[in-house]
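Engineer: here's my sequence, what's the structure:
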Amino acid sequence: MQAIESALSTLSSWVWGPPLLILLVGTGIYFTARLGFIQLLKLPLALRLMFRKEDSAGDVSRFAALCTALAATIGTGNIVGVATAVKLGGPGALFWMWMAGLFGMATKYAECMLAVKYRRTDARGEQVGGPMYYIAEGTGLRWLAKLFAVFTLLVAFFGIGTFPQVNAIVDGAQIAFAVPQWLTMTVLTLLVGAVVLGGVKRIAKVASALVPTMAIGYVLACLLLLGLNWQAVPAAFALVLESAFNPVAAGGGFAGATVMYAIQMGVARGVFSNEAGLGSAPMAAAAAKTRSPVEQGLVSMTGPLFDTLIICTLTGLALVMTGAWQGEAAGAAMTSSAFASGLSAFVGEKVVTVALLFFAFTTILGWCYYGERAVLFLAGERGRTPYRWVFVSLVAVGGLLHLELIWLLADVVNGLMAVPNLIALLLLRKEIISDTRDYLASLRAAPGRISPSQA
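Structural biologist: Just a heads-up that it's a prediction; the model follows:
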């Protein structure tokens, strides 16, 4: 096991080295500049469009499509991922998570806009789309589209989709509620099977109910912690900013970190959390009921705002202001320690565990859908049912793997998935910019109107 972890650690360091970090953040910076800081200036419009119903082609509402994407992104990355980033990279890693989230909003806009533009109707009458389709049809590089689909399937099976989430649920239930591992895995497998075998509409329905509830509940708990310890908040922000540009010395259970490692951990965990640039969210966006690619892109770009700039920030501040990042605990236990210190031991443990249970469960559902989209692109309709059963089977055994091995494996396959998508976004950059400017020009010509025909 140690040899496997060592090999994966080396591979992860290579995959998430400077080239990929530059490509990820650089793509976000490029679209931010060329689209005129669209993630900031058009955020009010995006929030209005989120709840605007439209009678057009699509399988689910815009809000349901966003919730499906958020179901996949709001997961263990918001609790375990943030803790891992701060534990290894120091408080400064949180700053680089912010950068990944801010510029990731522009990337998310671009990829989700293309997903709606290039989507098609499958044999069941459902809308399918995502990087596989805009890579194949937009760039003509069908081999690259297939490569992306293969990496997506690997992420669904062995990365974000199953093992990290199942492991978090099993460990959390055992530690906080003394539930035996076998019982948690059995119940989880039955619940996942009941939902995913119902397809995208059932997944979207469950996500629309769970995602807002779980996110609001966790945010309120974090705000309570920050409110009760408000005197420590300014110092926590100052430490985050200082550590982002200066090495952090070892202290307590913290081994010390360079600035480069803080950047690497912050960006890697930020992308793991919000998935901007990975190409996952476009597959959910393609199912939205909309005639406007630009409008759905705007709605979808709010994902990193909710996921990284709000939820991850609250978790990170809790870790820094309570000093939990310098303790011996890691992962979910580290976040539990922060809540126990800021609130109480009982409340801290239960809040983190319950949040993890819901966050991880919905992430499993979202990534099952993404993996299914990849299978349909590669194998057609005949691959749908076998894929679902294999996915549910992996959920059944996902709690048996070692935590460190799980995160290393997830990092590797996540990074590989991002590369084909980012290449396609840059190749299609002129199309993205042109369509966006045409839509915004139509809005200026008819102030106050939001019409899908304007795209």
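Engineer: going forward, measure contacts between C-alpha atoms and count neighbours the same way
Structural biologist: OK.
Engineer: how far away is the nearest residue to residue 16 once chain neighbours are set aside from residue 13?
Structural biologist: Spatially, and ignoring its direct neighbours in sequence, residue 16 is nearest to residue 415 (6.5 Å; CA to CA, 6 or more residues apart in numbering). Separation of residue 415 from residue 13 (CA to CA, to the nearest Å): 10 Å.
Engineer: of those two, who's got more company?
Structural biologist: Between residue 415 and residue 13, counting by other CA atoms under 10 Å, residue 415 is the more crowded of the two (25 against 14).
Engineer: which helix or which strand is home to the residue nearest to residue 289 when sequence neighbours are not counted?
Structural biologist: Using CA to CA, 6+ apart and skipping residues adjacent in sequence, the residue nearest residue 289 is residue 58, 3.9 Å away. Under DSSP states H and E, no helix or strand contains residue 58.
Engineer: and this one, so I can compare the two:
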Amino acid sequence: MLEIIKSVNAVVNNFIWGVPAMICIIGVGLLLSVRTKFLQIRKFPYAMKSTIGKIFDKKDASDGAMTPFQAVCTALAGTVGTGNIAGVAGAIAIGGPGAVFWMWISALLGMCTKFSEVTLAVHFREKNAVGDWVGGPMYYIQNGLKKHWHWLAVLFALFGVLTVFGTGNATQVNTITTAINSALLNFNIIPESATKITNLIIGIIVAVMVAMILLGGVKRIGRVTERLIPFMALLYIVLAFGVIILNIDRVPGVFYSIVDGAFHPASVTGGIVGSFFLSMKKGVARGIFSNEAGLGTGSIAHACADTGEPVKQGMFGIFEVFTDTILICTLTAMVILCSGVSVGYGADAGAELTISGFTATYGNWISVFTAIALCCFAFSTIIGWGLYGARCMEYLSSEKWVKPFMVVYALVAIVGATMDLGMLWSIAETFNGLMAIPNLIALFLLSGTVVKLVKDYFARHHK
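Structural biologist: The predicted structure follows:
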């Protein structure tokens, strides 16, 4: 039975992330970029000023909402996760260093894609029965498109509910247990035989923490993420920059391998990765897996923001993709490639490859800090995706089913901690692709609305 599931998933995954998906993801990103006159480049300084400047804005949000900065932290909680560590490692191992180049290209277009998603989510959002702001792809499809397109909203929400248990929870908890056990074993605190018990304990602790935060509502989610995300990102960035500085002599060669490997992967990987398309596919797929530009999920968090300006909130979408992929994913790639660790090209790899890059530079003691960073990355993703799943469940049923969903979602952490997840990463990637389809169709159809909102905003503000 397991082999049948693997085979079916492989066929579906290869189709979804094949040529049609590349054309759709890159095509929609290019269309939005052209129609907004490459707003992500023209207005990049304004986007940074409008977003980074909000870090010190401590104003309270109204009931049922988050501050704009809490909204972006919640969205970053969903995007800055194990995809930045395990996903990048896997992309390099399977697609070669050139996959990083295609991550950059997808991120450049993805900035405009995510800007459009956030802008539309805030513009077409609505209040639910308890007075909370709700929005996202299902709402901008329902409120922005004609009735004969509304089935796309149901499809997105359905795939969303199915995806969050794997992508947002089980795989993340598994990363937490791997990180903690790695640190405990490195220092001989526990024997190998005790890892199953520690996994169960970790799973129960995570489940309780997730339930407490999610059941506290959007304001509690916002408060947790605005504290966790800056700490997590700063710790990881400092450690990664340290690896680069200590191996500064290798940096020119690494950048050459990334650019050359994008077009001639065989010359960099010794012929093991010889397909230009494979390098491109893995770079784009893992880039999207990490920054979620095209999936529409991050816009669900932004719809909760206490703001009256959709375009201004949309600038956070540009900031997110830049932070997630151009900054953090690139640093992960540099850690792996600068450290000199052996990359087993042609075979998938995960967080262990990134961790080995840190330990090769700093020594085994750094496993404590990488464990903390990995736990923060993974836990923040669980919280962010918990909100996404709750909103999708609410759209499909009603608000009364949200709390039972959150309880079940929290309990999945125990399953994720105690099971061998093997192919779950591949299944999660497949569902991510399925979620992207209805969202990309909606973005294509609503591109004119994005252009109109952008023109109106900048005409009023003269920025």
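Engineer: tell me the helices and strands packed up against the longest helix belonging to the first structure.
Structural biologist: Longest helix in the first structure by number of residues (criterion: DSSP state H): helix 345-379. Applying 3 or more CA pairs under 8 Å, 6 or more residues apart in numbering; DSSP states H and E, one finds that helix 345-379 of the first structure contacts helix 62-73, helix 142-158, helix 163-177, helix 181-196, helix 200-228, helix 281-285, helix 332-342, helix 384-397.
Engineer: still on that earlier bit, which residue in the second structure aligns with the residue nearest to residue 16 of the first structure?
Structural biologist: Correspondence of residue 415 of the first structure to the second structure, assessed by TM-score structural alignment: residue 433.
Engineer: helix/strand/coil for that match?
Structural biologist: With DSSP: H, G, I helix; E, B strand; the rest coil as the basis, residue 433 of the second structure sits in helix.
Engineer: that one and residue 285 of the second structure, how far apart?
Structural biologist: Counting by CA to CA - residue 433 of the second structure and residue 285 of the second structure are separated by 9 Å.
Engineer: between the two, which contacts overlap?
Structural biologist: Residues within reach of residue 433 of the second structure and of residue 285 at once, by CA atoms under 8 Å, 6 or more residues apart in numbering, are residue 17.
Engineer: follow-up on the earlier one: residue contacts, the residue nearest to residue 289 of the first structure?
Structural biologist: Residues near residue 58 of the first structure by CA under 8 Å, 6+ apart: 126-127, 286-290.
Engineer: quick one: residue 221 of the second structure from residue 78 of the second structure, how far?
Structural biologist: In this view, residue 221 of the second structure and residue 78 of the second structure are 12 Å apart by CA to CA.
Engineer: equivalent analysis for residue 139 of the second structure, please.
Structural biologist: For residue 139 of the second structure relative to residue 78 of the second structure (CA to CA), the value is 19 Å.
Engineer: of these two, which one has the most company?
Structural biologist: Between residue 139 of the second structure and residue 78, residue 78 has the larger neighbour count (other CA under 10 Å), namely 31 against 25.
Engineer: show me what the more buried one aligns to in the first structure.
Structural biologist: So, by TM-score structural alignment, residue 78 of the second structure is matched to residue 72.
Engineer: surely its match meets residue 361?
Structural biologist: No. With contact defined as CA atoms under 8 Å, residue 72 of the first structure does not reach residue 361; the gap is 9.0 Å.
Engineer: right, and residue 35 of the first structure touches residue 433 too?
Structural biologist: Yes. Counting by CA under 8 Å, residue 35 of the first structure does reach residue 433; the two are 6.5 Å apart.
Engineer: who has more neighbours, these two?
Structural biologist: Neighbour count, other CA under 10 Å: between residue 35 of the first structure and residue 433, residue 35 has more, with 18 against 14.
Engineer: gap between that one and residue 432 of the first structure?
Structural biologist: In terms of CA to CA, residue 35 of the first structure sits 9 Å off from residue 432 of the first structure.
Engineer: try residue 440 of the first structure
Structural biologist: 12 Å.
Engineer: so what sits against both of these two?
Structural biologist: With CA under 8 Å, 6+ apart, residue 440 of the first structure and residue 432 have no common neighbours.
Engineer: where exactly do the helices run in the stretch 1-150 of the first structure?
Structural biologist: All helices of the stretch 1-150 of the first structure, identified by DSSP state H, counting those that start in this stretch, fall at 2-15, 18-34, 38-41, 43-50, 62-73, 80-89, 92-117, 131-133, 142-158.
Engineer: quick revisit: apart from its neighbours in sequence, what residue is nearest the match of residue 78 of the second structure?
Structural biologist: residue 363 (3.8 Å).
Engineer: what about the aligned partner of the one you found in the second structure, distance to residue 10 of the second structure?
Structural biologist: Aligned by TM-score structural alignment, residue 363 of the first structure pairs with residue 381 of the second structure. Computed as CA to CA, the residue 381 of the second structure to residue 10 of the second structure distance reads 25 Å.
Engineer: cool, residue 293 of the second structure as well?
Structural biologist: From residue 293 of the second structure to residue 10 of the second structure the distance is 23 Å (CA to CA).
Engineer: if you count what's nearby, which of these two comes out ahead?
Structural biologist: residue 293 (32 against 16).
Engineer: ok, the more buried one - contacts?
Structural biologist: The contact partners of residue 293 of the second structure, by CA under 8 Å, 6+ apart, come to 107, 110-111, 113-114, 321.
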